[in-house]
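Undergrad: Quick one, fold the following:
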Amino acid sequence: MAATAEQGRKGQARRNDTVILEAAREVFLDDPKAPIAAVADRAGVGISALYRRYAGKEDLLRTLCHDGLKRFSQEADDAGRAHEDGWAALRAFLEGVVDADVHSLTVHLAGTFTPTEEMRADAVAANGLVEALVERAHGSGRLRRDFTAADVGLVLEACAAIRLPDRDRTAQLRRRYLGLTLDGMDRTDTGALPGPAPVPGEFNYRWRTSR
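TA: Below you'll find the model as predicted:
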């Protein structure tokens, strides 16, 4: 009986954590400056339950974005394994990340917390996965040669910037404009892109906190 009760408490704790993170995502995407109490209210838990899991708002933001980074890497890994064709793998990855809405966190929460060394290491690994997908897509002959791995982040951020009150409509429009972008990435368009590609690390400044 004691073991069953302990399992029940752990299960409830996991459910509470999921609810808190989902609430935090909604709250902070609407307003990155919202107080942590707004997350507790949205989650329907007491503030003490939230503080038992997170030391404060920054810790919660860090966890939220780290989870997003892990999802990003998982989408890249899954797409790479699922598709032998490099163009199909890159396309599936971009669609998966857009559908998961991972980059809304980047757009809204960059610079609101200090990343950990683990997060930095995971970001380097994620970049490696993207570089591999882009290299494979180039090898397929479909991806235009002047498209680089550094372009991927901005493509995803552009899709994430589309945000309407209606979630279904938001998803439709994000897929629509990703489709237009993918058409432009295809080598059937032989015109040169205007301006140079982003430089790796060019946007890292956004993750520095103001403190």
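
Undergrad: use CA for all of it now, contacts and neighbours both
TA: Will do.

Undergrad: Give the other helices and strands that the lengthiest helix in the chain contacts.
TA: Longest helix in the chain by number of residues, with DSSP state H as the criterion: helix 2-30. Applying 3 or more C-alpha pairs under 8 Å, 6 or more residues apart in numbering; DSSP states H and E, one finds that helix 2-30 contacts helix 36-43, helix 57-82, helix 103-109.

Undergrad: Please name the nearest non-neighbouring residue to residue 94.
TA: Spatial nearest neighbour of residue 94, chain neighbours left out: residue 156 (7.4 Å); criterion: C-alpha to C-alpha, 6 or more residues apart in numbering.

Undergrad: Can you get me a residue count around the one you found?
TA: Using other C-alpha atoms under 10 Å, the number of residues around residue 156 comes to 22.

Undergrad: Is it correct that it is in contact with residue 100?
TA: No - in this structure residue 156 lies outside contact range of residue 100 using C-alpha atoms under 8 Å: 11.0 Å.

Undergrad: before we go on, could you also do this sequence so I can check it against the first one:
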Amino acid sequence: MPKQTETADQPRLPGRKAQAARNDALILDAARAVFLTDPTAPIAAVADRAGVGISALYRRYPSKEVLLRTLCHEGLRRFNAEADAALEDPDGWRGFVGFLRRVVEADVHSLTVRLAGTFTPDESIVPDVQHSAEVGDELVRRATASGRLRSGVNATDIGLILEACAAVATPDPVRTAELRQRVLALLVDGLTADGELPGPPPAAGEFAWRWEHKP
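TA: Have a look, this model is predicted:
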């Protein structure tokens, strides 16, 4: 998750609010590290890694469920922000490939791979889910219109490609990042190939079942 920095357009927060914002960033960074390693880890492990008191964590996130929900929602917002930025590129194919590279670098889809089904999403995420579907469809439409993207590919195919990259993991984070980009490059080449794809494309909502909480 990108760290926020102060700019001339962002007034400095007063002391307590600034500390709360720093604690929140520490907690979310720690939660990502802890729960991607072990989704069953207790919330106390997050407080320990973040270096904050458990009471400070509970004031912001009253349960593990809320913390997991926030973590995945932040990942979706990052995905949407990268997609929106890609749509600003007048070259549909270049914008599409750049989007894939940035999302893989941000490791957004590890959250889906590891955390889907570990909590119950609430209604607050629905607008961002809808926006994700809209921008994903538009990115694919523009890439297809460029003449570079093979026929029969849809936005859910792209989600599966991003999850496949997220599944690549080694003990070395730098090597993991290199291998994920390598796999993505191979898959992008496949997106430009000729020939029919086996089976029908993924249907809208076909993988939504994964987000049903399984206690």
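
Undergrad: residue contacts, the aligned residue in structure 1 for residue 45 of structure 2?
TA: Under the alignment by TM-score structural alignment, residue 45 of structure 2 pairs with residue 38 in structure 1. Contacts for residue 38 of structure 1 (C-alpha atoms under 8 Å, 6 or more residues apart in numbering) come out as residue 27.

Undergrad: swap in residue 104 of structure 2?
TA: Residue 104 of structure 2 neighbours (C-alpha under 8 Å, 6+ apart): 162, 165-166, 180-181.

Undergrad: Check those for burial and list the buried ones.
TA: 162, 165-166, 180-181 (16 or more other C-alpha atoms under 10 Å).

Undergrad: Which of those residues sits closest to residue 67 of structure 2?
TA: residue 166 (21.2 Å; C-alpha to C-alpha).

Undergrad: And residue 96 of structure 1, how close does it get to residue 33 of structure 1?
TA: Per C-alpha to C-alpha, to the nearest Å, residue 96 of structure 1 is found 28 Å from residue 33 of structure 1.

Undergrad: what's the answer for residue 158 of structure 1, then?
TA: Taken as C-alpha to C-alpha, the span from residue 158 of structure 1 to residue 33 of structure 1 is 22 Å.

Undergrad: and if you look at residue 202 of structure 1?
TA: Residue 202 of structure 1 is 25 Å from residue 33 of structure 1, by C-alpha to C-alpha.

Undergrad: Of these two, which one has the most company?
TA: Between residue 202 of structure 1 and residue 33, residue 33 has the larger neighbour count (other C-alpha under 10 Å), namely 12 against 9.

Undergrad: Which residues are in contact with the spatially most central residue of structure 1?
TA: In structure 1, the centroid-proximal residue (C-alpha atoms, centre = their mean) is residue 102; its distance is 2.4 Å. Counting by C-alpha under 8 Å, 6+ apart, residue 102 of structure 1 touches 68-69, 71-72.

Undergrad: Let's see that with 7 Å instead.
TA: 68, 72 (C-alpha atoms under 7 Å, 6 or more residues apart in numbering).

Undergrad: What's it aligned with over in structure 2?
TA: Checking TM-score structural alignment: residue 102 of structure 1 goes with residue 108.

Undergrad: quick one: stretch 175-192 of structure 1 to chain centroid distance?
TA: Computed by C-alpha atoms, centre = their mean, to the nearest Å, the chain-centroid distance of stretch 175-192 of structure 1 equals 22 Å.

Undergrad: ignore the last one, stretch 189-209 of structure 1
TA: Distance of stretch 189-209 of structure 1 from its chain centroid, counting by C-alpha atoms, centre = their mean, is 18 Å.

Undergrad: Quick check: the match of residue 102 of structure 1 vs residue 26 of structure 2, distance?
TA: 18 Å.

Undergrad: what's the answer for residue 139 of structure 2, then?
TA: Distance from residue 139 of structure 2 to residue 26 of structure 2, by C-alpha to C-alpha: 33 Å.

Undergrad: In structure 2, what sits opposite residue 150 of structure 1 in the alignment?
TA: By TM-score structural alignment, residue 150 of structure 1 lines up with residue 156.

Undergrad: helix/strand/coil for the closest residue to its match other than its chain neighbours?
TA: Distances taken as C-alpha to C-alpha, 6+ apart place residue 202 nearest to residue 156 of structure 2, at 5.9 Å, with adjacent residues excluded. At residue 202 of structure 2 the chain is in coil, as set by DSSP: H, G, I helix; E, B strand; the rest coil.
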